[in-house]
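# pasting a predicted model and its sequence here:
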Amino acid sequence: MSIRIGNLPPLSAFIALEAVVRRMSFTLASRELKVTQAAVSQQVRALEDYLRAELIVRERPRIRPTEEALVIANAVRAGIDGIEAAVNSVRHRPEPNRISVASTTAFSSYWLMPRLTRFFGEYPELEVNLLSKDLDIRDSMSGFDIGIVYTNQSRPGFQATRLFGEEVVAVCSGPYKAAHPEMQTAVDLLGVHLLHFDSEEPETDWPGWFTALGIDTRTLTPGGVRSALERGAHFDSYILATQAAVEGQGVVLGWRRLIESMLRRGDLVRAVPEAVVPANGYDVILPSRLTDDPAVKSFRTWLAREAAEDW
């Protein structure tokens, strides 16, 4: 069923456009909305026909939203934010001693899960439900009490507290590093096998990482460094990309706070000394109405203590 307001096109068309603009990709938007890419494209085309204006410039392999698209997408985002803030202001937690915590699979697996035993030891009366949200939970802030998200943004109706910042470093297995003594600086990595985690964060993919270090790969010719950046296995899971590095399959970019235990055990080693410090970091977010909730407050306090002791 298509929901319309007045004579406007269906709301689904506006939601599709907002997702495309935010994700800068029809493919990623379709995954988020759980519809086909063709359906998203059709919705955007319908809006363009209605407005008699181009909204998305299709410059393969990239897309570029027009000014008109940005105006509409920002209005849609503001509306969604307002609805979420209103819902979260009235939604009640059904079980006061049970906390729902949302984060990515990587954060939950590498950082949070190994520490939860200590939390249960301190707060035996509380229970924790872990929700894995590998899509950006900034875009779906409902259904949980606390979220841990890699961001540098705020949202209406939510309180955000920085848990810790990050360093993005190049890592590999010890045997792989020993087999490639030529790896001394970041530029040397262009001659080895790079493992790619397909991330939307600019400093956490190889081109963005090199750019942040002042290495301008845009001016390099095909067949040289550019082809080196395009080679190698691609992963849509950070855990799989990291495991490939542990198994000696190449060099991957690692979030140091997440992989610190692997570095300490020697499962991974720094390939080169350079590091990039992104503007983003891990924030603890929660609906403003839960700021004084006893269980939520206990968990947030415990998180802050663990983060401080860990570094």
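In hand now; what should we look at?
# from now on I want contacts and neighbour counts done on CA atoms only, so please keep to that.
Noted.
# going along the chain, name the strands of this structure.
With strands called from DSSP state E, the chain shows them at 56-59, 62-65, 98-103, 127-132, 146-151, 158-165, 168-172, 196-197, 234-235, 252-255, 269-276, 281-287.
# need the ones you listed in JSON lines with distance to S227 and mean neighbour count, can you?
Formatted as JSON lines, the strands of the chain follow (distance: least, C-alpha to C-alpha, whole Å; neighbours: other C-alpha atoms under 10 Å):
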{"stretch": "strand 56-59", "distance to S227": "21", "mean neighbour count": "13"}
{"stretch": "strand 62-65", "distance to S227": "18", "mean neighbour count": "15"}
{"stretch": "strand 98-103", "distance to S227": "34", "mean neighbour count": "20"}
{"stretch": "strand 127-132", "distance to S227": "34", "mean neighbour count": "16"}
{"stretch": "strand 146-151", "distance to S227": "30", "mean neighbour count": "24"}
{"stretch": "strand 158-165", "distance to S227": "32", "mean neighbour count": "18"}
{"stretch": "strand 168-172", "distance to S227": "19", "mean neighbour count": "25"}
{"stretch": "strand 196-197", "distance to S227": "13", "mean neighbour count": "24"}
{"stretch": "strand 234-235", "distance to S227": "14", "mean neighbour count": "15"}
{"stretch": "strand 252-255", "distance to S227": "17", "mean neighbour count": "26"}
{"stretch": "strand 269-276", "distance to S227": "20", "mean neighbour count": "19"}
{"stretch": "strand 281-287", "distance to S227": "31", "mean neighbour count": "22"}
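# alongside the first one, take a look at this:
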Amino acid sequence: MKLSHLNALRALEAVLRTGGFRTAAEELGVTTAAIGQQIRGLEAFVGRNLFIRSPGGVHPTDQALRLRNRLTYGFWMVHEVLEELRDVHSSNRIGITLPESFAENWFTKRISEFYRLNSEVDLRLNASNRRVDLVAEGFDFAIRYSPPPEDEFACVDLFGDHVLPLCTPGLAEKYGLSESNSTLDGVPLVHLDNRTPDPQWPDWQSWRLAFGVDPGDISSGVRYSRISSGLQAAVSGQGLVLCGITEAYDSVVSGQLIMPFGPDKRMTTEYRYRLLWLKDRNLGALQRSFRDWITGLAHSFNDCVTELLRG
């Protein structure tokens, strides 16, 4: 098999995956001009354009986009081979992709226990809200907040979520928030945009309609695109946030946040947190250990949430 223009193919893969010539150049440690030169050389070699160049910018052709996943998977496999040749113990590595806010507010606070039990683990975390392709990008597991997965995945159902208003004790006292005084009138609200496609995840309007709460001006307040930012805004006393108990659990248990309207004014989500991996990918001993560890942790966490919401 003759491999020509390998560097150019690497440049093409990086551009398609990162979305731009500049970002690909930064990742590969070369100049943007060098990336452009490699791409033009590859186009000359294959006899067709791989990008459409216009005054509005440079965009990949449909054919180039169809090659993206195979290119990424191919270079990942080359990386795996090189790691084995360097005698890096890949059997000790676990690659996990998971939602950004879940990683920050739940997972990283608990992973030290797994490290304690498995000191040899080389854990690679990808905290991103992008839907990572497990086939193309080589991760062992994905933790996703999602509906039931496609047939190609094996799955462990970890837990669901409950959404309810949370704020600091001081803010609840200042605005007279209590189980017997359910009103949003005059209360500063924290809004979370782009939270999730879950059809059962409420916004302030759907939550207040579900429980007959006086709305006040629910369009006012501060808006955040990231759940972590909104959660920290509530912890700092900026307002009342409508948040999932999974990511807010530690803040509630520590007393930083409270449920001013009580645990009963909660809405249960449709999606659930799930651990996924490819059915046709054999798990090593350490990967099986991680799967069993997080499954047991999820069961314990479920019990803790149930007790917390019982009041």
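Yep, that arrived. Here the structure is a predicted model, which is why all the values come from computation and not from measurement.
# quick check: TM-score for this pair?
Superposed pair, TM-score by TM-score structural alignment, normalised by the length of structure 1: 0.63. Supporting alignment: 231 aligned residues with a C-alpha RMSD of 3.9 Å.
# among the strands of structure 1, which is nearest D216 of structure 1?
Each of those has some distance to D216 of structure 1 by C-alpha to C-alpha; the shortest is strand 269-276, at 14.8 Å.
# quick one, the longest helix anywhere in structure 1 and strand 281-287 angle?
Longest helix of structure 1, by residue count under DSSP state H: helix 67-90. Interaxial angle, helix 67-90 of structure 1 versus strand 281-287 (axes from the mean of the first three to the mean of the last three C-alpha atoms, to 10 degrees): 50 degrees.
# flag every buried residue along helix 67-90 of structure 1.
When neighbours are counted by 16 or more other C-alpha atoms under 10 Å, the buried residues of helix 67-90 of structure 1 are found to be A69, L70, I72, A73, V76, R77, D81, E84, A85, N88.
# give the other helices and strands that that helix contacts.
The contact analysis (3 or more C-alpha pairs under 8 Å, 6 or more residues apart in numbering; DSSP states H and E) places helix 67-90 of structure 1 against helix 11-23, strand 281-287.
# switch the buried residues of helix 67-90 of structure 1 over to CSV; also include distance to A212 of structure 1.
Formatted as CSV, these follow (distance: C-alpha to C-alpha, whole Å):
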residue, distance to A212 of structure 1
A69, 29
L70, 26
I72, 31
A73, 29
V76, 32
R77, 29
D81, 31
E84, 35
A85, 35
N88, 38
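# OK, contacts around P273 of structure 1?
Neighbour list for P273 of structure 1: V169, Q184, T185, A186 [criterion: C-alpha atoms under 8 Å, 6 or more residues apart in numbering].
# buried subset of the residues you listed?
V169, A186.
# in CSV, list the contacts of P273 of structure 1 along with distance to S30 of structure 1.
Shown next, in CSV, are the contacts of P273 of structure 1 (distance: C-alpha to C-alpha, whole Å):
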residue, distance to S30 of structure 1
V169, 31
Q184, 41
T185, 39
A186, 35
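# pipe the helices and strands packed on helix 67-90 of structure 1 into JSON lines and attach distance to Q37 of structure 1 per row.
Output for the helices and strands packed on helix 67-90 of structure 1, formatted as JSON lines (distance: least, C-alpha to C-alpha, whole Å):
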{"stretch": "helix 11-23", "distance to Q37 of structure 1": "10"}
{"stretch": "strand 281-287", "distance to Q37 of structure 1": "31"}
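# biggest separation within the contacts of P273 of structure 1, which pair?
With C-alpha to C-alpha as the measure, no two of the contacts of P273 of structure 1 lie farther apart than V169 and Q184, at 13.5 Å.
# tell me the contacts of the residue nearest in space to the middle of structure 2?
Geometric centre of structure 2, nearest residue: P99, 1.4 Å, by C-alpha atoms, centre = their mean. Applying C-alpha under 8 Å, 6+ apart, we find P99 of structure 2 in contact with A127, S128, N129, R130, I143, R144, Y145.
# switch the cut-off to 7 Å
Contacts for P99 of structure 2 (C-alpha atoms under 7 Å, 6 or more residues apart in numbering) come out as A127, S128, N129, R144.
# now swap in E201 of structure 1 and tell me
Listed by C-alpha under 7 Å, 6+ apart, the contact set of E201 of structure 1 is empty.
# now it: how far from L253 of structure 1?
12 Å (C-alpha to C-alpha, to the nearest Å).
# ok, now I215 of structure 1?
I215 of structure 1 is 16 Å from L253 of structure 1, by C-alpha to C-alpha.
# can you check V20 of structure 1 too?
According to C-alpha to C-alpha, V20 of structure 1 and L253 of structure 1 sit 27 Å apart.
# repeat for E125 of structure 1
Separation of E125 of structure 1 from L253 of structure 1 (C-alpha to C-alpha): 39 Å.
# for M113 of structure 1, which of the strands of structure 1 is the nearest?
strand 127-132 (9.1 Å).
# for that closest one, what is the distance to the chain centroid?
How far strand 127-132 of structure 1 lies from its chain's middle: 19 Å, per C-alpha atoms, centre = their mean, to the nearest Å.
# tell me the angle that strand makes with strand 146-151.
Angle, strand 127-132 of structure 1 to strand 146-151, by the same axes, to 10 degrees: 30 degrees.
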